[in-house]
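Asks: need the 3D shape of this:
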Amino acid sequence: MSKILLIGYSTESTMSSFVEYLDSKSFSYDILDLCKITSCNFFHYNYSFKDLRISVNEDVFRFSEYDAFFTRGYYYDHGEIAVNRRLSDIMSVINGYLHFTQKRVINRPNMRGFNGNKFAHSILMESCGFRVPTTLTIGDSDLIIKLIADDLEGWVTKPSSGIRCEIKHITKQQASQISTGVINPLLIQKRIKGDDVRVHCVGEKQLPLMIRSSSVDYRYGKIDEYSPDIDIPTSQSVAMKQYQRRTGLNFIGFDFKISELDGMWYALEANPMPGFDFFDRRCDRKISQALLDLLIADDSSVRHKKFEEYSMEKDRIKIISPFGKR
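Replies: Coordinates of the predicted model:
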């Protein structure tokens, strides 16, 4: 049986939900709890290209002993310089090992599909065949006011980074209250009214969930209806596979809107480290099972390719191996 290491915060809802599912299946795993790293009395690591050994109090993790890794490791500010430095240091070391190891990893660090840069992210999505709503980053309040005043369908504000934030509709009244002149750049996107669809791609599987809500952002409002029984258009299915191939990600959460005007699917975002517990519980835990299947699969498609294999053909970005020719 494959030996699995989970990396993340035990208090985070998605990680705790996945752990709960593994326990319900009596599946054996180890977990490197980043919460313990922030509060431990003893912490030490040894790192080489072939192995990483981390000691946290009495727990010792030798990465070379594991067959696969599931990571939800990320850094956040704890408010203490020493703790922040420790967490930043260990995340850098873990991410370095996970990015280049030949073993199975969900998801590899540094393969985020430009999620932290929404401008580049939109370009990448469009190049994969998605239909993306008009998205603008504007630092001129007068232009924002004119755009909104002349558009009856409306616009929404979105975060310009990968940080989760509520999506809000900008009304004409709100636009008129923006101070004139140069402002901090604001990312706005054409509002698409209609049902939301979240599709989790886990390896070759595509698991959709339709969500109907009267709120602009269902995550912060009331959900009226949801259903996993929805057909994904072939064009969108192909685009998602293309996105996976382009980024090398084997687990992605795609956000779509289905226009109530013409039924067209619009891609809003591709999440490289999706929080999936909310969706998982509404589709009979199929996401967790698919992740488990992927972690224990004896399949070269989930193993790491040589770095040169990520060189892009034709319109793809060329990435040069840091190790020179082999």
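Asks: CA atoms for contacts and neighbours, from now on please.
Replies: OK.
Asks: contacts only, for the residue at the greatest distance from the centre of the chain.
Replies: Largest separation from the mean C-alpha position in the chain: T180, at 35.3 Å (Cα atoms, centre = their mean). Neighbouring residues of T180 by Cα atoms under 8 Å, 6 or more residues apart in numbering: D140, S141, D142.
Asks: gap between the second one and G181?
Replies: Read it as S141. 6 Å (Cα to Cα, to the nearest Å).
Asks: neighbours of the closest residue to F254 other than its chain neighbours, just the number please.
Replies: Distances taken as Cα to Cα, 6 or more residues apart in numbering place A270 nearest to F254, at 4.5 Å, with adjacent residues excluded. For A270, the neighbour count with other Cα atoms under 10 Å is 25.
Asks: wait, isn't A270 in contact with N115?
Replies: Yes - between A270 and N115 there is a contact under Cα atoms under 8 Å: 7.3 Å.
Asks: got a list of what the residue nearest to F254 touches?
Replies: So A270 contacts G113, N115, I252, G253, F254, D255 (Cα under 8 Å, 6+ apart).
Asks: assign it to helix, strand or coil.
Replies: What DSSP: H, G, I helix; E, B strand; the rest coil gives for A270 is strand.
Asks: how close does it sit to C128?
Replies: Applying Cα to Cα to A270 and C128 gives a distance of 12 Å.
Asks: what does D59 give?
Replies: For D59, the distance to C128 - Cα to Cα - is 44 Å.
Asks: could you also give me the structure for this next sequence, so I can compare it with the first?
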Amino acid sequence: MILLCGEASDSPLSSVHSLVESIGIPYIFMSGADAAEASITFELNHGRPTGILGCGGRSYALEAIGGVYLRVGNDILWENGQSAAFYDTFFEWCQIADSRVVTRPTSAASNSSKPYQAQLIQAQGLSVPDTIVSNDVDQILAFRTLHRRIVYKSMSATRSIVRLVGDEDLRRLHRVSWCPTQFQQFVEGVNVRVHVVGDKPIATAIHTDAVDYRYPSPSDRLSLTEVRLPDDLETKCLQLASALNLPFAGIDLKVTPAGRVYCFEVNPSPAFTYYERQTGQPIARALIDYLSGDCHNVAHG
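Replies: Next comes the predicted model:
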């Protein structure tokens, strides 16, 4: 049995939900409204958690849940009320459950600090763009002189639009004195998103003129195509996902015209439907196969 946890309006969860129903795999769907009335109790028996999940007026043995697709963030614990208390215990179970959990709460933590995650990426043999986090205007200007074209972007898991530093940005650069900001060399080349699902890499090449292909202008060229990674790069992506304890990961790469590969970040809960719709790649099916135990995995799940 698979547990799907999140909102029906969430595109990745909705895609998995629809496919699970069409395949006929037993599942539980738990929305935020369900969580407000849900209950969970568990204990450790010989080191294994056993207990009961109450949801939608029914009770389920936790041991019967083989896979969990978790599309609810830890930030929900800041909310008041019964649902926050439920999620507190539920996330504790997700952390130690024998089930294949996508993604365990602590495994998602590295994405909360991009500079920290960059160190973990480098440790797996992948290059990262030259980066600074600074509130020193002179240092930032020197960094721009060195690389000529630089971008600024979020340091946290909060989504942001990647932008080139232009003339207007230079006129307000003094504002960084109050807010240290991440700047990065701009890398020319082809974007590649690699979805790692267990031991299966699914790679998509994004050809575009946009600085951030997620937010192209009407005039920007944009096309997505399925691509096969070289064996050594495929191995590094699998090893990176495994090292970050992510059975499902979205790895963002860029390949320069000279063939050098840079890794920007690893998303622990990727919104994969954009890539699936554009290319027809079976990402949702691969995820369901992992959650249901129908594929081998190299990352702890």
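Asks: TM value for the aligned chains?
Replies: Overlay of the two chains. TM-score (TM-score structural alignment, normalised by the length of structure 2): 0.87; 295 aligned residues with a Cα RMSD of 2.6 Å.
Asks: sorry, back to before: between D59 and C128 of structure 1, which is the more surrounded one?
Replies: When D59 of structure 1 and C128 are compared on other Cα under 10 Å, the one with more neighbours turns out to be C128, at 19 against 10.
Asks: contact partners for the counterpart of the more buried one in structure 2?
Replies: Per TM-score structural alignment, the equivalent position to C128 of structure 1 in structure 2 is Q124. By Cα under 8 Å, 6+ apart, the contact set of Q124 of structure 2 is K236, Q239, L240, A243.
Asks: just the buried residues from the residues you listed, in ChimeraX please.
Replies: To isolate the buried subset of those in ChimeraX, counting by 16 or more other Cα atoms under 10 Å, use the following:
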select :239,240,243
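Asks: all strands of the stretch 201-301 of structure 2, in order?
Replies: In the stretch 201-301 of structure 2, the segments counted as strands under DSSP state E, counting those that start in this stretch are 222-227, 248-255, 261-267.
Asks: got these as JSON lines, with distance to A299 of structure 2 columns?
Replies: Formatted as JSON lines, those follow (distance: least, Cα to Cα, whole Å):
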{"stretch": "strand 222-227", "distance to A299 of structure 2": "22"}
{"stretch": "strand 248-255", "distance to A299 of structure 2": "8"}
{"stretch": "strand 261-267", "distance to A299 of structure 2": "14"}
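Asks: which of those sits most buried?
Replies: Mean neighbours per residue, mean count of other Cα atoms under 10 Å, is largest over the strands of the stretch 201-301 of structure 2 for strand 248-255, with a mean of 24.
Asks: state the span of structure 1 onto which that strand is aligned.
Replies: On structure 1, the counterpart of strand 248-255 of structure 2 by TM-score structural alignment is residues 251-258.
Asks: swap in stretch 189-204 of structure 2?
Replies: Using TM-score structural alignment, stretch 189-204 of structure 2 lines up with residues 194-209 of structure 1.
Asks: among the contacts of T180 of structure 1, which one has the most neighbours?
Replies: Counting by other Cα under 10 Å, top hit in the contacts of T180 of structure 1: S141 with 21 neighbours.
Asks: residue in structure 2 matching that one?
Replies: Under the pairing rule here (TM-score structural alignment), the equivalent of S141 of structure 1 within structure 2 is V137.
Asks: check contacts around that match.
Replies: Applying Cα under 8 Å, 6+ apart, the residues near V137 of structure 2 are L173, H174, V176, S177.
Asks: what's the closest non-adjacent residue to Q185 of structure 2?
Replies: I150 (4.4 Å).
Asks: how much space separates the aligned residue in structure 1 for the one you found from G263 of structure 1?
Replies: Taking TM-score structural alignment, the alignment pairs I150 of structure 2 with W155 from structure 1. To G263 of structure 1, W155 of structure 1 is 19 Å away according to Cα to Cα.
Asks: likewise F251 of structure 1?
Replies: Counting by Cα to Cα, the gap from F251 of structure 1 to G263 of structure 1 is 26 Å.
Asks: again with I296 of structure 1
Replies: According to Cα to Cα, I296 of structure 1 and G263 of structure 1 sit 38 Å apart.
Asks: same thing with V93 of structure 1?
Replies: 46 Å.
Asks: these two: which is more packed in?
Replies: V93 (17 against 11).
Asks: any idea how far apart the tips of stretch 170-184 of structure 1 sit?
Replies: Stretch 170-184 of structure 1: ends 16 Å apart by Cα to Cα.
Asks: buried sites along it?
Replies: For stretch 170-184 of structure 1, a neighbour-count test (16+ other Cα under 10 Å) marks I170, K172, A175, S176 as buried.
Asks: narrow those residues to those in helices?
Replies: Mapping the buried residues of stretch 170-184 of structure 1 onto helices (DSSP state H) picks out K172, A175, S176.
Asks: tell me the one of the residues you listed nearest I148 of structure 1?
Replies: Closest to I148 of structure 1 out of these is K172 (6.2 Å), distances taken as Cα to Cα.
Asks: against V68 of structure 2, how distant is the aligned partner of L295 of structure 1 in structure 2?
Replies: Mapped onto structure 2 by TM-score structural alignment, L295 of structure 1 lines up with L291. Look at L291 of structure 2 and V68 of structure 2: by Cα to Cα, they are 7 Å apart.
Asks: compared with structure 1, how much does the longest helix belonging to structure 2 deviate?
Replies: Identified as the longest helix of structure 2 according to DSSP H is helix 82-96. With the two structures superposed, helix 82-96 of structure 2 lies on average 2.1 Å from its match in structure 1, counting by mean Cα distance after the TM-score superposition for structure 1.
Asks: structure 1: matching residues for whatever helix or strand comes next after that helix?
Replies: Next along the chain after helix 82-96 of structure 2, taking DSSP states H and E as the criterion, comes strand 100-102. Using TM-score structural alignment, strand 100-102 of structure 2 corresponds to residues 104-106 of structure 1.
Asks: mean deviation (superposed) between that stretch and structure 2, please.
Replies: Stretch 104-106 of structure 1 sits 2.0 Å off on average (mean Cα distance after the TM-score superposition for structure 1).
Asks: centre of the chain to that stretch, how far?
Replies: 14 Å (Cα atoms, centre = their mean, to the nearest Å).
Asks: give me the contact list for that stretch.
Replies: Stretch 104-106 of structure 1 is contacted from outside by 67-71, 98, 249-251, 295, 302-304, using Cα under 8 Å, 6+ apart.
Asks: next: stretch 222-237 of structure 1.
Replies: 129-130, 206-215, 265, 282-283.
Asks: could you do stretch 13-23 of structure 1 as well?
Replies: Here stretch 13-23 of structure 1 has contacts from G8, Y9, S10, S28, R72, G275, F276, D277, S288, using Cα under 8 Å, 6+ apart.
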